[in-house]
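1. How does the following fold in three dimensions:
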Amino acid sequence: MKVALVVNSSSGSLLGKPDAAAELEAKLRGAGLEVVAVLDGDASDLVSRMAQARDLSVDAIVTAGGDGTIATAAEALLGSDKALAPLPLGTMNLLAKDLGIPVDLDAAIAVFADAETTEIDVGDVNGHKFLCNSMLGVPARLAERRERNRLHMGVVGWWRHVIAGLKSMYRYPAMRIGLDLGDGPVTIRSKAVVVADNAYDEGFGHVLTRSRLDRGELTLYATRRLSAWPLVRLSIRMALGRWTDDVDLETHHVKELTVTSRRRLLRVMNDGETRLIAPPLKYRILPKALKVLRPKSAAPAPELESAA
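-> Reported below is the predicted structural model:
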């Protein structure tokens, strides 16, 4: 298989590793993959390097970075015949985990040497793509704080980040937004709104994981209250895998939705990357719009149709 390697050296796992691109290239070649080009750099020119890789004569684009890097690759690869092969080198690696790609780097590379191609859905908000989720409110603010301090986090820094997050749950004022799910706008107040590219699974140990990435739907999760007891109860239920029907969590499955606000700009976190976007926020799902590589054994079993 012919591949191009695109490295985002500013991703979490690659910070401070100047020889990362050469090491990754050697590992890919050692697994039997033909590396046509290595495009190394930081996030500043990532978009142009992804476009350059797309135009090469290759079968797949191997991305070395986190979920934000992968989302950038998805924007470049939409409508092309190139498959995306995400290496788990970010902080969360949510898409790689959902695809069944091992978090161990050598194991992940071995997967790509004998992988299958499948098609997954892509989320879109005002032209910006996401493959995992898009968040508003407290999660977006915490992500911005994490990015500002990432180079100096360390163990103590991460604990401070966690504590700051818990404080924000109580101190951050609820957003007042308009929400249109197709039946006309309604006003809600919430501290955290998540639009997921397909629904999250339930079950013990399944926290923010998705077994299906091609249902062709967005799932909206919005908190109603975040005072002490509802937050504790929701956290416990998430750990136990029974959280999506919590009384303080509003859930909707839609093809598209619109978020309005009196604010001039809303802070949005798409797959871990924050940006300011002018409302209204128009969300939609692009069914099976992206080709990806995944382990052959990780292909989901077909869903049974319900009896009429």
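2. only C-alpha atoms for contact and neighbour calcs from this point on.
-> OK.
3. And the strands in the stretch 101-250 of the chain?
-> Residue ranges of the strands in the stretch 101-250 of the chain, as given by DSSP state E, counting those that start in this stretch, are 115-125, 128-130, 133-137, 175-180, 185-190, 192-197, 218-223, 249-254.
4. in the shortest one, what's buried?
-> Of the residues in strand 128-130, those buried by neighbour count under the rule 16 or more other Cα atoms under 10 Å are 129-130.
5. residue contacts, Leu84?
-> By Cα atoms under 8 Å, 6 or more residues apart in numbering, the contact set of Leu84 is 60-63, 73-74, 77, 290-293.
6. wait, which of these is closest to Phe112?
-> Nearest to Phe112 out of the contacts of Leu84 is Leu293 (Cα to Cα; 6.8 Å).
7. what's in contact with stretch 30-50?
-> 1-10, 21, 25, 28-29, 53, 58, 69, 72-73, 76, 109-110, 113.
8. JSON lines for the contacts of Leu84, including secondary structure?
-> Shown next, in JSON lines, are these (DSSP: H, G, I helix; E, B strand; the rest coil):
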{"residue": "Ala60", "secondary structure": "strand"}
{"residue": "Ile61", "secondary structure": "strand"}
{"residue": "Val62", "secondary structure": "strand"}
{"residue": "Thr63", "secondary structure": "strand"}
{"residue": "Ala73", "secondary structure": "helix"}
{"residue": "Ala74", "secondary structure": "helix"}
{"residue": "Leu77", "secondary structure": "helix"}
{"residue": "Leu290", "secondary structure": "strand"}
{"residue": "Lys291", "secondary structure": "strand"}
{"residue": "Val292", "secondary structure": "strand"}
{"residue": "Leu293", "secondary structure": "strand"}
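9. here's the other one to compare against:
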Amino acid sequence: MTPRRYHLFLNTQSGTVQAAGITEKMLYDAFVARGLDVVIEKNPEAGFAERVESALASDTEVVVAAGGDGTVTGLGAAMHESGKAMAILPLGTANLLARDLSIPLDINEWLDALPTMTEHHIDVCTVNGEPFLHKVVIGLIPDLAAGRERIRGGGFRALLGFLSYFVRRVARARRFALEITTSKGETRIERVQALAVASNAYDEAPGHFFSRERLNAGFLTLYVLRHLTLGKMIKLAAGMLIGNWKQDEELEIEAVQAVSIRSKKPRLQVMIDGEVESIATPLNFAIRPRSLTVLAPPAPDEPRATFNELQAGEV
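-> Below you'll find the model as predicted:
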């Protein structure tokens, strides 16, 4: 195997990176100590878009996304169909895509495994043309996430304040109407408290909490929650931990290849791969199969499920 050349893209603003005292030079030295060919950015203080452009213009084969899920999604969105591969050095809190791909979470283990990682071609989804890698959530969850961001770094008193806000917000939650049109041409009105559109499908197995084994099956999954009280949220979370959450009576699951979601509101607050933002309606979702190349540990070859099989109840 010809040695790869890596471009290190470190998110120095990541809370985890700052808390651990990780620097670009530390990572560069760790690469070099293992005989890995790596380059670092000429202008690490530049804006995100400028840094991405520089990484894509470099003569390296692999761009290393060193940061959390926001860094991975932002870089992956720019890199899909670029001809370069992305390596994920997980330096965030959740590290969702890294966990899905069984990528080591320890820096030293990751560096040791990097030369033997192979190319995986995964799906990239879009909402109104904006790429995402995990899911987009509408309704109650983005409101709770926005509240969480307001208390980040605020200490124990801020955490208690958020917990009080969380309970009050869930208790006051009301359903709202959305018009949903799927790729099958069917249109329906749903009154929901939360709705998510995910890349591929989340697994149902003990201990699998928002994890996906298949990232390149080429479909979207629509999760509709009509009622979401505090007790039902706890029940759903417990179901995810023990592996029977898809049987929840309040949850409807549907595999689609595209979906459009309309609201009376001109804009909706949504959470895209963990980041809360406002998007104009309607929300039009699509998928670009296997359009992003990611390095990860080798995985055994498995038959790829078809969309028709998933429609038959295997989501």
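10. For Arg263 of structure 1, find the nearest of the strands of the stretch 101-250 of structure 1.
-> Closest of the strands of the stretch 101-250 of structure 1 to Arg263 of structure 1 is strand 175-180, at 9.1 Å (criterion: Cα to Cα).
11. And the closest one, what's buried?
-> 175, 177-180.
12. any idea what Val256 of structure 2 aligns with in structure 1?
-> Mapped onto structure 1 by TM-score structural alignment, Val256 of structure 2 lines up with Val254.
13. That match against Ala199, yeah?
-> No. Between Val254 of structure 1 and Ala199 there is no contact under Cα atoms under 8 Å: 10.4 Å.
14. Mind listing the shared neighbours of these two?
-> 217-219.
15. sorry, back to before: figure out which of the strands of the stretch 101-250 of structure 1 is closest to Arg267 of structure 1.
-> Among these, strand 133-137 sits nearest to Arg267 of structure 1 (Cα to Cα), with 6.5 Å.
16. on that earlier part again, adding distance to Thr91 of structure 1 as columns, could you present the strands of the stretch 101-250 of structure 1 in CSV?
-> Below are the strands of the stretch 101-250 of structure 1 laid out as CSV (distance: least, Cα to Cα, whole Å):
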stretch, distance to Thr91 of structure 1
strand 115-125, 21
strand 128-130, 16
strand 133-137, 15
strand 175-180, 27
strand 185-190, 26
strand 192-197, 18
strand 218-223, 23
strand 249-254, 26
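17. the helices in the stretch 151-300 of structure 2, which residues?
-> In the stretch 151-300 of structure 2, the helices defined using DSSP state H, counting those that start in this stretch lie at 155-172, 230-242.
18. and among the ones you listed, the most buried is which?
-> Among the helices of the stretch 151-300 of structure 2, helix 230-242 has the highest mean neighbour count (mean count of other Cα atoms under 10 Å), at a mean of 16.
19. Now which residue in structure 1 aligns to Thr16 of structure 2?
-> Checking TM-score structural alignment: Thr16 of structure 2 goes with Ser13.
20. scratch that, Met26 of structure 2 is what I was asking about
-> With TM-score structural alignment as the criterion, Met26 of structure 2 pairs with Glu23.
21. What's the local residue count around the residue nearest to Ala110 of structure 1 when sequence neighbours are not counted?
-> Spatial nearest neighbour of Ala110 of structure 1, excluding adjacent residues (Cα to Cα, 6 or more residues apart in numbering): Ala31 at 6.0 Å. Look at Ala31 of structure 1: counted by other Cα atoms under 10 Å, it has 17 neighbours.
22. I'd like to know how many residues surround Pro298 of structure 2.
-> By the measure other Cα under 10 Å, the count of residues near Pro298 of structure 2 is 14.
23. Grab the nearest non-local neighbour of it.
-> Nearest residue to Pro298 of structure 2, sequence neighbours excluded (Cα to Cα, 6+ apart): Thr118, at 5.6 Å.
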